[in-house]
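> this is the structure alone, sequence omitted:
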């Protein structure tokens, strides 16, 4: 039984193509994600030879002497980086093709995220590493509030459903990753107008891609702009927040630390507590 699409795949490709020419002017969010991925990668002592940059945008994740394959759902990004065009939940790569997969800024708009994570895990060799970042629950609260106010009588779906950090970690486990870690960091950006925020979202190919979305009318946009401005600080700028979820997971391998078999403990908790020194008064 096929899963119905939440996001419009055709619109997603077209908007990525539209954003490709000037993406470098709007890449601050992805740059923050890549910084976090690089920080986590730097903590790993082993090297990686074959890398997949999944959702590569303009290819700014550094190859650093590695063999790197770029992949993007948009034709323009894929062509500009000599990469492969493919949706993240329809990957064309053979099992065990890579020892590192990185993905920054795309997994929040994938139709079948559990399926995509499973494909990523299968594309990794044993003990291969997966590092990802994407926006999650709590992102764009000011914009959400502005649209709720503007469309109070007839609300429409304007912002994508978002996954929280706990659910993201659960999806790693479900996809078969070992040693899964999910954590979140916040990025706050201040805007003088709603138009500037919407311009940034268009420039980073992050506007509404929901199937069945309704056009945004001019009067609705005007009310939303007023509601956004009403949230401004005394200096006239409104703070908007992006919640970045980072994922780390390893393809299973016999050499990895394994949890102890249940019931294999040789000392009871009660005995261990008895041996603890008493607390000082």
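Received it, and whenever you're ready, just let me know what you need. This one's a predicted model, so the numbers in the text were calculated from it and none came from an experiment. Numbers count the residues shown, from 1 in each chain.
> please make it C-alpha for all contacts and neighbour counts, starting now.
Fine.
> so where do the helices sit in the chain?
Assignment of helices within the chain using DSSP state H yields the ranges 9-20, 28-42, 75-80, 113-123, 141-150, 165-174, 194-203, 218-229, 269-274.
> those into a markdown table, with extra columns for mean neighbour count and distance to residue 242?
Supplementary listing: these in a markdown table, determined by neighbours: other C-alpha atoms under 10 Å; distance: least, C-alpha to C-alpha, whole Å:
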| stretch | mean neighbour count | distance to residue 242 |
| --- | --- | --- |
| helix 9-20 | 19 | 19 |
| helix 28-42 | 17 | 8 |
| helix 75-80 | 20 | 23 |
| helix 113-123 | 21 | 20 |
| helix 141-150 | 19 | 9 |
| helix 165-174 | 17 | 13 |
| helix 194-203 | 17 | 12 |
| helix 218-229 | 17 | 16 |
| helix 269-274 | 9 | 43 |
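> Throw those helices into a markdown table and include distance to residue 93, thanks.
Rendered in a markdown table, the data for the helices of the chain read as follows (distance: least, C-alpha to C-alpha, whole Å):
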| stretch | distance to residue 93 |
| --- | --- |
| helix 9-20 | 20 |
| helix 28-42 | 22 |
| helix 75-80 | 15 |
| helix 113-123 | 6 |
| helix 141-150 | 37 |
| helix 165-174 | 19 |
| helix 194-203 | 29 |
| helix 218-229 | 43 |
| helix 269-274 | 48 |
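> nearest to residue 251, out of those helices?
helix 113-123 (5.9 Å; C-alpha to C-alpha).
> before we move on, the earlier item: so which of the helices of the chain comes closest to residue 99?
Across the helices of the chain, the minimum distance to residue 99, taken as C-alpha to C-alpha, is reached by helix 113-123, at 8.4 Å.
> what does the closest one rub up against?
For helix 113-123, contacts defined as C-alpha atoms under 8 Å, 6 or more residues apart in numbering pick out 88-91, 93-98, 101, 107, 110, 130, 171-172, 174-177, 250-251.
> again, but for stretch 248-265
121-122, 124-132, 172, 176-182.
> separate out the buried members of those residues.
The neighbour-count test (16 or more other C-alpha atoms under 10 Å) marks 121-122, 124-132, 172, 176-178, 180-182 as buried among the contacts of stretch 248-265.
> in strands, which of the residues you listed appear?
Secondary structure assignment by DSSP state E places 124-132, 178, 180-182 of the buried ones among the contacts of stretch 248-265 in strands.
> could those residues be laid out in a markdown table, adding distance to residue 209?
Putting these into a markdown table (distance: C-alpha to C-alpha, whole Å) gives the following:
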| residue | distance to residue 209 |
| --- | --- |
| 124 | 29 |
| 125 | 33 |
| 126 | 35 |
| 127 | 35 |
| 128 | 32 |
| 129 | 30 |
| 130 | 26 |
| 131 | 24 |
| 132 | 21 |
| 178 | 32 |
| 180 | 29 |
| 181 | 28 |
| 182 | 25 |
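> let's bring in a second model and compare:
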């Protein structure tokens, strides 16, 4: 009822944390702020200490995603809420296809140019595996237009969202890059000359267990069948 009294913000980047500190010091209103330089895989928080943990488009960088989510659950108080948004496997599907074809044509093989991402079907299992109660998953898909594939790649580099895999080719050959751009434009180019880039965002919610939460019914305890429901409400299908 009284709102948020204390807020902790964490990032692996010292520069980003310092920027947050500068922005916070410029304003006097809002909750008490605490800033931490830390890693989601080694969460620097005590068990049962947080009411809410939010992660916005950062967990796809972790090597052990289930382990990081387990640490989030442990840090939550009972009935605490975990909210996360991660990039899903459909993200940049156009670029993946174009780059794969270009590498096969120019180099006779492929090397991953983008980090692996979780699939929607895995999100619920990840929440359950991490021990969260009442898991929920939702998905949004965004399409962003760029003038060319090369402009898109420069945008990704500026976002520091290029491939993080150790076992990868560190150099994208010039002819392969140009072929990727040409294939991208040929396969996915729009009438206005731009190219679309898909970004899929998966939203995950889960609660730390508490006695006050709803509990699922025992399997086989249902007293009404789907057939009975169909008869009661009727069917619009012939």
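That came in fine, so what should we check first? Everything numeric in this text was worked out from a predicted model, so none of it was measured.
> quick one: TM-score?
TM-score of the superposed chains, computed with TM-score structural alignment, normalised by the length of structure 2, equals 0.83; 218 aligned residues with a C-alpha RMSD of 2.5 Å.
> closest one of the ones in strands among the buried ones among the contacts of stretch 248-265 of structure 1 to residue 200 of structure 1?
Closest to residue 200 of structure 1 out of those is residue 132 (21.6 Å), distances taken as C-alpha to C-alpha.
> structure 2: which residue goes with that closest one?
Counting by TM-score structural alignment, residue 132 of structure 1 corresponds to residue 84 in structure 2.
> tell me how far that match lies from residue 168 of structure 2.
28 Å (C-alpha to C-alpha, to the nearest Å).
> so what's the residue nearest the centre of structure 2 up against?
Among the residues of structure 2, the one closest to the centroid is residue 86, at 0.5 Å (C-alpha atoms, centre = their mean). Shown in contact with residue 86 of structure 2 (C-alpha under 8 Å, 6+ apart): 56-60, 201-203.
> now, of the residues you listed, which are buried?
When burial is judged by neighbour count using 16+ other C-alpha under 10 Å, the buried members of those are 59-60, 201-203.
> columns distance to residue 175 of structure 2 on top of those residues, output as CSV?
As requested, those are arranged in CSV below (distance: C-alpha to C-alpha, whole Å):
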residue, distance to residue 175 of structure 2
59, 33
60, 30
201, 32
202, 34
203, 38
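> ok, for the match of residue 132 of structure 1, nearest residue in space, not its chain neighbours?
With C-alpha to C-alpha, 6 or more residues apart in numbering as the criterion, residue 84 of structure 2 has its nearest non-adjacent residue at 4.6 Å, and that residue is residue 55.
> before we move on, what about residue 133 of structure 2?
Taking C-alpha to C-alpha, 6+ apart, and ignoring the residues beside it in sequence, residue 133 of structure 2 has residue 207 as its nearest neighbour in space, at 5.0 Å.
> the one you found -> structure 1?
Aligning on TM-score structural alignment places residue 207 of structure 2 opposite residue 250 in structure 1.
> same deal with residue 63 of structure 2?
Using TM-score structural alignment as the criterion, residue 63 of structure 2 maps onto residue 111 of structure 1.
> ok, back up a step: any idea how far the residue nearest to residue 84 of structure 2 lies from residue 9 of structure 2?
If you measure residue 55 of structure 2 against residue 9 of structure 2 using C-alpha to C-alpha, the figure is 10 Å.
> returning to what we had before: in space, what's closest to the residue nearest to the centre of structure 2 - neighbours in sequence excluded?
For residue 86 of structure 2, the nearest residue in space outside its immediate sequence neighbours is residue 57; the separation is 4.6 Å by C-alpha to C-alpha, 6+ apart.
> and the one you found, what does it touch?
Applying C-alpha under 8 Å, 6+ apart as the definition, the contact partners of residue 57 of structure 2 turn out to be 84-87.
> before we move on, the earlier item: you'd agree the match of residue 132 of structure 1 is up against residue 201?
No. Here residue 84 of structure 2 lies out of contact with residue 201, judged by C-alpha atoms under 8 Å, at a distance of 9.9 Å.
> from memory residue 14 of structure 2 sits against residue 35, does it?
No. Shown here, residue 14 of structure 2 and residue 35 do not form a contact pair, counting by C-alpha under 8 Å, at 10.1 Å.
> identify the contacts common to these two.
Taking C-alpha under 8 Å, 6+ apart as the contact criterion, no residue touches both residue 14 of structure 2 and residue 35.
> and residue 225 of structure 1, what pairs with it in structure 2?
Counting by TM-score structural alignment, residue 225 of structure 1 lines up with residue 181 in structure 2.
> quick one, what contacts that match?
Residue 181 of structure 2 makes contacts with 98, 148-150, as judged by C-alpha under 8 Å, 6+ apart.
> give me the neighbour count for the counterpart of residue 84 of structure 1 in structure 2.
In the superposition onto structure 2, residue 84 of structure 1 corresponds to residue 36 when matched by TM-score structural alignment. By the other C-alpha atoms under 10 Å criterion, the neighbourhood of residue 36 of structure 2 contains 16 residues.
> the contacts of residue 181 of structure 2 into TSV, with extra columns for distance to residue 159 of structure 2?
Written out in TSV, the entries for the contacts of residue 181 of structure 2 read as follows (distance: C-alpha to C-alpha, whole Å):
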residue	distance to residue 159 of structure 2
98	21
148	17
149	15
150	14
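> can you tell me how far the equivalent of residue 191 of structure 2 over in structure 1 is from residue 94 of structure 1?
Applying TM-score structural alignment, one finds that residue 191 of structure 2 aligns to residue 234 in structure 1. Residue 234 of structure 1 sits at a distance of 55 Å from residue 94 of structure 1 (criterion: C-alpha to C-alpha).
> more neighbours: which of these two?
Per other C-alpha under 10 Å, whichever of residue 234 of structure 1 and residue 94 has more neighbours is residue 94, with 11 against 7.
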